[in-house]
Each structure stands twice: as C-alpha cells, then as structure tokens.
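Novice: no sequence on this one, just coordinates:
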C-alpha cells in the first residue's frame, strides 16, 4: 500500500508539559506503540516538566511550539508574537536538541500579521471540546471516533487534570487501528502525504487545508 492509499491520522496534544497528565498520556501512547505531537507552552517548561518533555522526545514523539504564555496573539505586537515563539523554540531546542517545525496559535486565534512574525507553518486540528470538564470520557471517545478521516490532525489537551482525555485516547487507538487507520506525528503526516507545509495556510485536515483570508 502506498502512502497515498494509507488512512493516516495524527494525535496532537496542547498545553503541556507537566508531570501528571503528560506522563500518563505518554504511558498510553507507549502501551499502544503510537507516536504523537506535543505542542508545548514555554512557561510550563521547568526543571521537572523538561524531563517529561525529553522523555516524549526520546520515545519518538514530536515537540512543537504552542507559544510562551498562551496569550491570544492577534492583539499582540509583531515583536511580542516573535518573542512568544522564539523563547519557546529556544527552550524546546535546549532540552531536546531539536527545533520545532510547527506552531499552533493559542485559542486558534490567527491574524495575517502573525504569519509574517512566525517563521513556522500553523497547525490547528479537530478536537472534542476536551478542555470542558463536563465533557466526559465517553463523549470524548464518541466524538473522536466519529470525526476520524484520512489526513486528520486531532487537537487534544494534556493539561493538568485532563485524565478523561487520557482515558479516551486509550480507548480510541485500538478502535481506529481496527478500522484501518495508522497513527503518525504531524511531521510524518505531511511527509507521508507528500505535502509541503506552507506559510499562510491553516492546517487542520491536511488534505483540505484552508488559506487564511
């Protein structure tokens, strides 16, 4: 089967790293032999959480940029946007030895000037409202499974206390594998589908990306 014929999805997680949920998510991914992409917030990287981030990197997961402070960026100056991204990139490189290749804007809030200020392709994704505590693991599981399609990037969260997403991910992986899906990182998704990520494009489903107007 060629890459074009494969059904590929990418799991991605926002708002880590931390020594709780991120660790348990890594345990689930290791259990199922699945690689994912972690979009980290720079201010969350400290001596202890950096060890978790390094574990993720060493186990084959991609570490990507989700800003320094999780500020809504359209209201920031170009210099402030650059600072948010560059400091986080430097922290990621310091601990993993590798620069991030993608950026996910906080709140998926995007403005045209941001594309000039940020030297990375923008990645969004499709979620299940897993930042809302009232959305339980059963509902998260149902929503994730219902939205599955080739080329999809899932946008989930490994923020502290978000154990119901850990549970949902543990459930959905074997089901989607049974349905013929393969799990890859966001970087691998672009490579496998032979798509070169471009500036000015917001990617959620890489086969149906949209240009920002």
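Specialist: That came in fine, so what should we check first? Source: prediction; values computed, not measured.
Novice: hey, let's count contacts and neighbours off CA atoms from now on
Specialist: OK.
Novice: where along this structure do the strands fall?
Specialist: For the chain, the strands defined by DSSP state E cover 7-14, 37-40, 62-65, 122-123, 152-157, 181-184, 201-203, 210-211.
Novice: Which of the residues in stretch 201-211 are classified as buried?
Specialist: For stretch 201-211, burial by neighbour count (16 or more other CA atoms under 10 Å) applies to 201, 202, 203, 204, 205, 206.
Novice: A further structure is provided below for comparison with the first:
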C-alpha cells in the first residue's frame, strides 16, 4: 500500500509541475497592446502557480494601502497629497521612504519607466511601504510632440515595467512637464494628475526655499509637486511634514484625496479638476 501511495503522490506532483509550466508559457504570450484609447491589460486567463517575490510585495502593499484607506479622516482635517516625480532614484528614494515611514506619511510616486527597470528593488520598497505608484512616461518626453506610436510606447512600456514588479497597473498618469492634449488624454485613458502647489525644487535646488514655497502655497486638498531625484528636496521633507502637520494637515495618497476620479479629466487638486484643454 505504501508503494502505491508513493506512486500516486509522484504522479500528482508531476501533473502539477506540468500544469504550472503550461501556465507560465501562456503568460508570456498573454499580453495585448493598446490602441489609441484602450490601455493594454494582461490576458484574464493568465495565472501564477507558485508565489514569487513580486506576488508577496503586491500582497503586502495592498494590505498596507487598505489599512491606510480604512483609517477615517476626521471632517475637520485638511488633506494634502505629496507627489514625487522622476524616480526611483538610487541615492535619494530609499532615504525618503525612511523619512515617510518615521512620520507615518503616505505619498504618491510618479515613476519613469527606464528608472523602474534599472532599480526594481526600490520600486518594490515603495510598493511594500503602501505608497501609491503612478505612470510618468518611459523617457520623460513631451508626449504632445510625439507620433501616436511613440506616445503609446511611452505609456505602455512604463505600465508594463511597473506591473511586472508590483502586479498592479498604475491608476494615475502625470504627463512630463504637465504637457497634455486630447490625443494624449485619449491614449492615457485614466485620470491625469497635475498639481496645485509647485515646489520648483528642480529650479532652486535649495532646501530652505522649497520649504518656504510649499508651506506658503499649501491649501486644503492640494496636490504638491516634488522630485525625489534631488537631495535638497528629500532634505526638505522632514521639516515640510512637521510644519504642515502643525498647520493641521493630514497627508493622504491621491486615492484618498480624489473622490471617484474620472479618466481623461485633469486634476490639479481635490476640488480643482476639469476636462483636458479647459
């Protein structure tokens, strides 16, 4: 009987391994590409037979995000959203994540596709911390100057790079330079995020000026534009958090800030959104 049992277990194990190999093969070819207004999505029949590091990171990030979203924001609290563009950066992003974790501050990171591919472990760290990740194009080119094919490539390559690591397609898009027209909006096919507070950190590269500009311009429901590729910006974050908290602000991700955002609309703040071109 023991020999028969062992033979049966061996047969079952071989069947499972064969099934997983077949599924993995189908996953490689199970991706469709977008047209001008329909973003690519993985084939719904795709499945994963064995857990991977990406799957674990996704599960942890989704749990962390859910816990953050479930925390009730009191009605008298002023909400504000920090957004960081152009990363991930090998010198600054991990340090920024430590600062945000210490102060229990969530943020949204708009990532460049080529940087995502170069620094996948940093992307995993962002996701595991429960922060939101958005698409900021692949090469940071002005999409309004590109051909339809080039524009779509900038969007889909970044979507795929992020999804390969986090398991999730970015929900939001921020156009490089804030440059957008209806053609870009149709290709993006999701809410487009601009900003209401510009730190101008890329220009000044001065920590004191960054703090002064953001705190002076902050309003309830604001979306703050920052760049984690600059050390001076990351240096400013602890003091920004301190002063804004003292002013009664609660830090949230875009998911919490925006109420049922609409694709192709452009969002400058929680209460400031409009169709592209308006």
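Specialist: Yep, it's here. These numbers come from a predicted model, not from an experiment.
Novice: Give me the TM-score for these two chains.
Specialist: The TM-score (TM-score structural alignment, normalised by the length of structure 1) is 0.91; 205 aligned residues with a CA RMSD of 1.5 Å.
Novice: May I see the strands of structure 1 arranged in JSON lines, with distance to residue 96 of structure 1 as well?
Specialist: Converted to JSON lines, the strands of structure 1 look like this (distance: least, CA to CA, whole Å):
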{"stretch": "strand 7-14", "distance to residue 96 of structure 1": "17"}
{"stretch": "strand 37-40", "distance to residue 96 of structure 1": "13"}
{"stretch": "strand 62-65", "distance to residue 96 of structure 1": "8"}
{"stretch": "strand 122-123", "distance to residue 96 of structure 1": "21"}
{"stretch": "strand 152-157", "distance to residue 96 of structure 1": "21"}
{"stretch": "strand 181-184", "distance to residue 96 of structure 1": "19"}
{"stretch": "strand 201-203", "distance to residue 96 of structure 1": "25"}
{"stretch": "strand 210-211", "distance to residue 96 of structure 1": "31"}
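Novice: Which of these sits closest to residue 28 of structure 1?
Specialist: strand 7-14 (12.3 Å; CA to CA).
Novice: give me the stretch of structure 1 that stretch 9-20 of structure 2 matches.
Specialist: On the basis of TM-score structural alignment, stretch 9-20 of structure 2 is assigned to no residues in structure 1.
Novice: cool, stretch 238-248 of structure 2 as well?
Specialist: Taking TM-score structural alignment, stretch 238-248 of structure 2 hits residues 170-180 over in structure 1.
Novice: what sits up against that stretch?
Specialist: Stretch 170-180 of structure 1 has contacts (CA atoms under 8 Å, 6 or more residues apart in numbering) with 7, 28, 29, 32, 141, 144, 145, 148, 182.
Novice: And the longest helix seen in structure 1, what does it pack against?
Specialist: With residue count as the measure and DSSP state H as the assignment, structure 1 has helix 78-96 as its longest helix. Applying 3 or more CA pairs under 8 Å, 6 or more residues apart in numbering; DSSP states H and E, one finds that helix 78-96 of structure 1 contacts helix 47-58, strand 62-65, helix 112-117.
Novice: ok, back up a step: in JSON lines: the contacts of stretch 170-180 of structure 1, plus distance to residue 95 of structure 1.
Specialist: Listed next are those as JSON lines, based on distance: CA to CA, whole Å:
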{"residue": "7", "distance to residue 95 of structure 1": "33"}
{"residue": "28", "distance to residue 95 of structure 1": "23"}
{"residue": "29", "distance to residue 95 of structure 1": "21"}
{"residue": "32", "distance to residue 95 of structure 1": "26"}
{"residue": "141", "distance to residue 95 of structure 1": "33"}
{"residue": "144", "distance to residue 95 of structure 1": "31"}
{"residue": "145", "distance to residue 95 of structure 1": "34"}
{"residue": "148", "distance to residue 95 of structure 1": "33"}
{"residue": "182", "distance to residue 95 of structure 1": "29"}
